[in-house]
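**Q** take a look and give me a structure for this.
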Amino acid sequence: MTMIFTSPFELAASVGEQLGHSEWLAIEQQRIDLFAEATGDHQWIHVDPDKAAQGPFGACIAHGYLSLALVNLFLPQIVEVRGIAMGVNYGCDRLRFPNVLKVGARVRGSAELLAVEEIKGGVQACIRVTVEIEGEERPACVVDTISRYYPA
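**A** Modelled structure (predicted):
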């Protein structure tokens, strides 16, 4: 269920809170191949199922940056900020890839609101997004995202 804030200024009251989870998403080889095509990273561990089956993980794995890119899919499923003219991705702090993400695994995002501050013309929020792998203790990705929201 999406947590809805009717104004960016409401975010400050939820600092330190878990915001929820996204839907589960299966990581299929086609998604990995499309990411490889988009980025030019065609390393065999990602795109050669036969060779990867003989490799250290027993299957193809998603690019670490693919798991990061999925944050853009997951975050709007978790939190919605209304009453804005515009929201922008400002950047990221602390980024880690603690676990490999094998083809066929299911992932979802979870989010925690770490900090909120007023900036010129708006609000900046730091949200830690964890890309969880179903059945695994360690996540595929943990990143502190920085978003800016400008009121309507």
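
**Q** switch to C-alpha atoms for all contacts and neighbour counts from now on
**A** Fine.

**Q** now do the helices in this protein.
**A** Applying DSSP state H to the chain gives helices spanning 29-39, 44-47, 49-53, 64-69, 71-78.

**Q** need the winner for burial among the ones you listed.
**A** Highest mean neighbour count of the helices of the chain: helix 44-47, a mean of 20 (counted as mean count of other CA atoms under 10 Å).

**Q** elements contacting that one?
**A** In terms of contacts (3 or more CA pairs under 8 Å, 6 or more residues apart in numbering; DSSP states H and E), helix 44-47 is packed against helix 29-39, helix 49-53.

**Q** quick one: closest of those to residue 112.
**A** helix 29-39 (26.6 Å; CA to CA).

**Q** elements contacting that closest one?
**A** Packing partners of helix 29-39 (3+ CA pairs under 8 Å, 6+ apart): helix 44-47.

**Q** hmm, back to that, so which of the helices and strands packed on helix 44-47 gets nearest residue 69?
**A** With CA to CA as the criterion, residue 69 lies closest to helix 29-39 of these, at 9.5 Å.

**Q** export the helices and strands packed on helix 44-47 to CSV and tack on distance to residue 18?
**A** Formatted as CSV, these follow (distance: least, CA to CA, whole Å):
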stretch, distance to residue 18
helix 29-39, 28
helix 49-53, 36
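
**Q** quick one: closest of the ones you listed to residue 119.
**A** That would be helix 29-39 among these, by CA to CA, at 33.3 Å.

**Q** chain center to the closest one: distance?
**A** On the basis of CA atoms, centre = their mean, to the nearest Å, helix 29-39 sits 17 Å off its chain's mean C-alpha point.

**Q** mind listing the strands for this protein?
**A** For the chain, strands defined by DSSP state E occupy the ranges 3-5, 18-21, 25-26, 79-81, 84-96, 106-119, 122-133, 141-151.

**Q** alongside the first, I'd like the structure of this one:
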Amino acid sequence: MLDITRLPVRPATFDDLQALIGREIGPTGWHEVTQERVTAFAGLTLDRQWIHVDVERAEASPLGGTIAHGLYSLALGPAFSYELLSFDGFDRSLNYGYDKIRFPDPVPVGSRIRMRTTLLSAERVSGGIQLRSSQVFEREGGGKPIVVAESLGRLVE
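**A** Below is the predicted model:
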């Protein structure tokens, strides 16, 4: 049985993956959401909506300050996943996409966020194994998740 208390968890076989189905792994360590990081993300994505980058205007809004892009949080999914799971026992792992992405709660700049994952399925497909995982991101002190998504990955044996 794989030890899910020691991170990253290191499944190396299809049977290891099957044993992980339904088991929550995590959380990751905390990630600090700073204005510098949000502004850099805005520059990379060309999404410079004022609620993310105009501190003065955002402070006067009902949110009381700037917030991170929903996609900023989601984009941390791969890095957070590496913290939780290692697929070194496989030839390679690939991001295959996402399903059912929701952003239920905003992330004010200055927040700390982290993620938990649960493997929902592992199925053999042509060329490898397809994984479906639930990723739930939370904000320290928040009452509900900030991102809930189903991640799809492929492993090549």
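
**Q** could I get the TM-score for this pair?
**A** Between these two chains, after superposing, the TM-score reads 0.95 (TM-score structural alignment, normalised by the length of the first structure); 151 aligned residues with a CA RMSD of 1.1 Å.

**Q** distance to residue 4 of the first structure added to the helices of the first structure, as JSON lines?
**A** Listed next are those as JSON lines, based on distance: least, CA to CA, whole Å:
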{"stretch": "helix 29-39", "distance to residue 4 of the first structure": "29"}
{"stretch": "helix 44-47", "distance to residue 4 of the first structure": "36"}
{"stretch": "helix 49-53", "distance to residue 4 of the first structure": "41"}
{"stretch": "helix 64-69", "distance to residue 4 of the first structure": "22"}
{"stretch": "helix 71-78", "distance to residue 4 of the first structure": "9"}
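
**Q** do you know which of those lies nearest residue 8 of the first structure?
**A** helix 71-78 (14.2 Å).

**Q** the helices and strands packed on helix 44-47 of the first structure: which one's closest to residue 139 of the first structure?
**A** Among these, helix 29-39 sits nearest to residue 139 of the first structure (CA to CA), with 17.7 Å.

**Q** in the second structure, what stretch matches that closest one?
**A** Helix 29-39 of the first structure corresponds to residues 35-45 in the second structure, going by TM-score structural alignment.

**Q** quick one on the thing from earlier: what's the closest of the helices and strands packed on helix 44-47 of the first structure to residue 70 of the first structure?
**A** When these are compared by CA to CA, helix 29-39 sits nearest residue 70 of the first structure, at 10.8 Å.

**Q** what's the mean distance for the closest one versus the second structure?
**A** Superposed on the second structure, helix 29-39 of the first structure shows a mean distance of 0.5 Å to its aligned residues (mean CA distance after the TM-score superposition for the first structure).

**Q** what does that helix rub up against?
**A** Helix 29-39 of the first structure is contacted from outside by 42, 46, 47, 60, 62, 63, 66, 103, 104, using CA atoms under 8 Å, 6 or more residues apart in numbering.

**Q** contact partners for the third one?
**A** If a contact means CA under 8 Å, 6+ apart, then residue 47 of the first structure has 29, 32, 33, 36, 60 as its contacts.

**Q** just the closest of these to residue 6 of the first structure, please.
**A** The shortest approach to residue 6 of the first structure among these belongs to residue 32, at 35.8 Å (CA to CA).

**Q** ok, residue 95 of the second structure touching residue 153?
**A** Yes - the pair residue 95 of the second structure / residue 153 is scored as a contact, 4.7 Å apart, by CA atoms under 8 Å.

**Q** out of these two, which sits in the busier spot?
**A** Each of residue 95 of the second structure and residue 153 had its neighbours counted (other CA atoms under 10 Å), and the higher figure belongs to residue 153 (17 against 13).

**Q** give the contact list for the aligned residue in the first structure for the more buried one.
**A** Under the alignment (TM-score structural alignment), residue 153 of the second structure pairs with residue 147 of the first structure. By CA under 8 Å, 6+ apart, residue 147 of the first structure lies in contact with 87, 88, 89, 90, 91, 124, 125, 126, 127.

**Q** now the two most distant members of the contacts of residue 47 of the first structure.
**A** Across the contacts of residue 47 of the first structure (CA to CA), the longest gap, 12.1 Å, separates 36 and 60.

**Q** shared neighbours, the two?
**A** Counting by CA under 8 Å, 6+ apart, the residues touching both residue 36 of the first structure and residue 60 are 46, 47.
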